[in-house]
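[1] Make a model of this:
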Amino acid sequence: MKKNGVPMGHVAQQIAKEDFASFDYILCMDESNLRDLNRKGNQVKNCKAKIELLGSYNPQKQLIIEDPYYGNDSKFETIYQQCVCCCRAFQEKAS
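    This is a model prediction of the structure:
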């Protein structure tokens, strides 16, 4: 992230039931996350969030964004570029 000038002052947290009623979109990286989120979202009475794979916005049609944790630096760079591309495409569609 430092290489790409992205600040890293964030805090991670688990998705809460309230998030499904508060957010318009909840985006995830892989099919396992998608199944889990859909299951949790189905348990929320007033779920308004559209739950999708971030990769569904990838112009190259790479739906799954793999966890680069066990890869080398080039794997992190590839995933970073994939995320940037998908986020830009999502932003264009959502605006």
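[2] C-alpha only now, for contacts and for neighbours.
    Noted.
[3] how near is the residue nearest to Ser56 when sequence neighbours are not counted to Cys86?
    Distances taken as Cα to Cα, 6 or more residues apart in numbering put Leu63 closest to Ser56, at 5.2 Å, once the chain neighbours are dropped. Distance, Leu63 to Cys86, using Cα to Cα, to the nearest Å: 10 Å.
[4] what sits in contact with each of those two?
    Both Leu63 and Cys86 are in contact with 54-57, where contact means Cα atoms under 8 Å, 6 or more residues apart in numbering.
[5] before we move on, back to that, check the contact between the residue nearest to Ser56 and Glu52; I expect there is one.
    No - counting by Cα atoms under 8 Å, Leu63 does not reach Glu52; the two are 10.0 Å apart.
[6] Now tell me what touches the longest helix along the chain from outside.
    Looking across the chain with DSSP state H, the single longest helix is helix 73-94. Residues from elsewhere that reach helix 73-94, judged by Cα under 8 Å, 6+ apart: 54-59, 65-69.
[7] Another for comparison:
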Amino acid sequence: MKKILFVCLGNICRSPLGEAIFNHKASMMGLDMVADSAGTAAYHVGEQPDHRSIEVARVHGVPINHKARKLIVEDFDRFDYILAMDGQNFQDMKSLTTGNTDHLFLLREFDQDANGKQDVPDPYYGGYDGFENVFQMVSRSIDQLIVHIEAEK
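    Next up, the predicted model:
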């Protein structure tokens, strides 16, 4: 079973959406893959995702069930792919490991519509439209991530 981890700052907006979208798609496709998510900071440990993340997932028929947690060193050995939502979190997670970093990626490396942009923007301080934009960006990226993982078999 392939294990995928999505990482952002507080683990209540972007990364739980990544986890939920990935798990929903993998389940619908009958894939032997599972995702989790974590934050590089411990601001929201134990909290549910932001209500706007829950709502945008619900609107798209994607179940979301998550409690925020902090990224830990052991995650680097437990997961086959670890995907940061933005460059700062990518650097933060890279600084936590002294081992192999070949399985660390920016999620938008898999977004065909990225147009050179690396970051999934943090929608926390905006409105619902920002969460919808993030949902679409993450969903597109996950589609290509799954293609990439399947091609490596």
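[8] between Leu63 and Cys86 of the first structure, who's got more neighbours?
    For Leu63 of the first structure versus Cys86, neighbours defined as other Cα atoms under 10 Å are more numerous around Cys86 (24 against 17).
[9] Now which residue in the second structure aligns to the more buried one?
    The equivalent of Cys86 of the first structure in the second structure is Ser141 (alignment by TM-score structural alignment).
[10] For the residue nearest to its match when sequence neighbours are not counted, list the residues it contacts.
    Sequence neighbours aside, Asp111 is the residue nearest to Ser141 of the second structure in space, at 4.3 Å (criterion: Cα to Cα, 6+ apart). By Cα under 8 Å, 6+ apart, Asp111 of the second structure lies in contact with 137, 140-142, 144.
[11] Can you list which of the residues you listed carry over to the first structure?
    Contacts conserved in the first structure for those, counting by both residues aligned by TM-score structural alignment, their matches' Cα atoms under 8 Å: 137, 140-141, 144.
[12] mind giving me TSV with those and columns for distance to Val34 of the second structure?
    Formatted as TSV, these follow (distance: Cα to Cα, whole Å):
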residue	distance to Val34 of the second structure
Met137	20
Arg140	18
Ser141	16
Gln144	16
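[13] residue boundaries of the strands in the first structure?
    25-28, 50-53 (DSSP state E).
[14] what stretch of the second structure lies opposite the first one in the alignment?
    By that I understand strand 25-28 of the first structure. Counting by TM-score structural alignment, strand 25-28 of the first structure lines up with residues 81-84 of the second structure.
[15] By how much does the matching stretch deviate from the first structure on average?
    Mean deviation of stretch 81-84 of the second structure from its aligned counterpart in the first structure after superposition (mean Cα distance after the TM-score superposition for the first structure): 0.7 Å.
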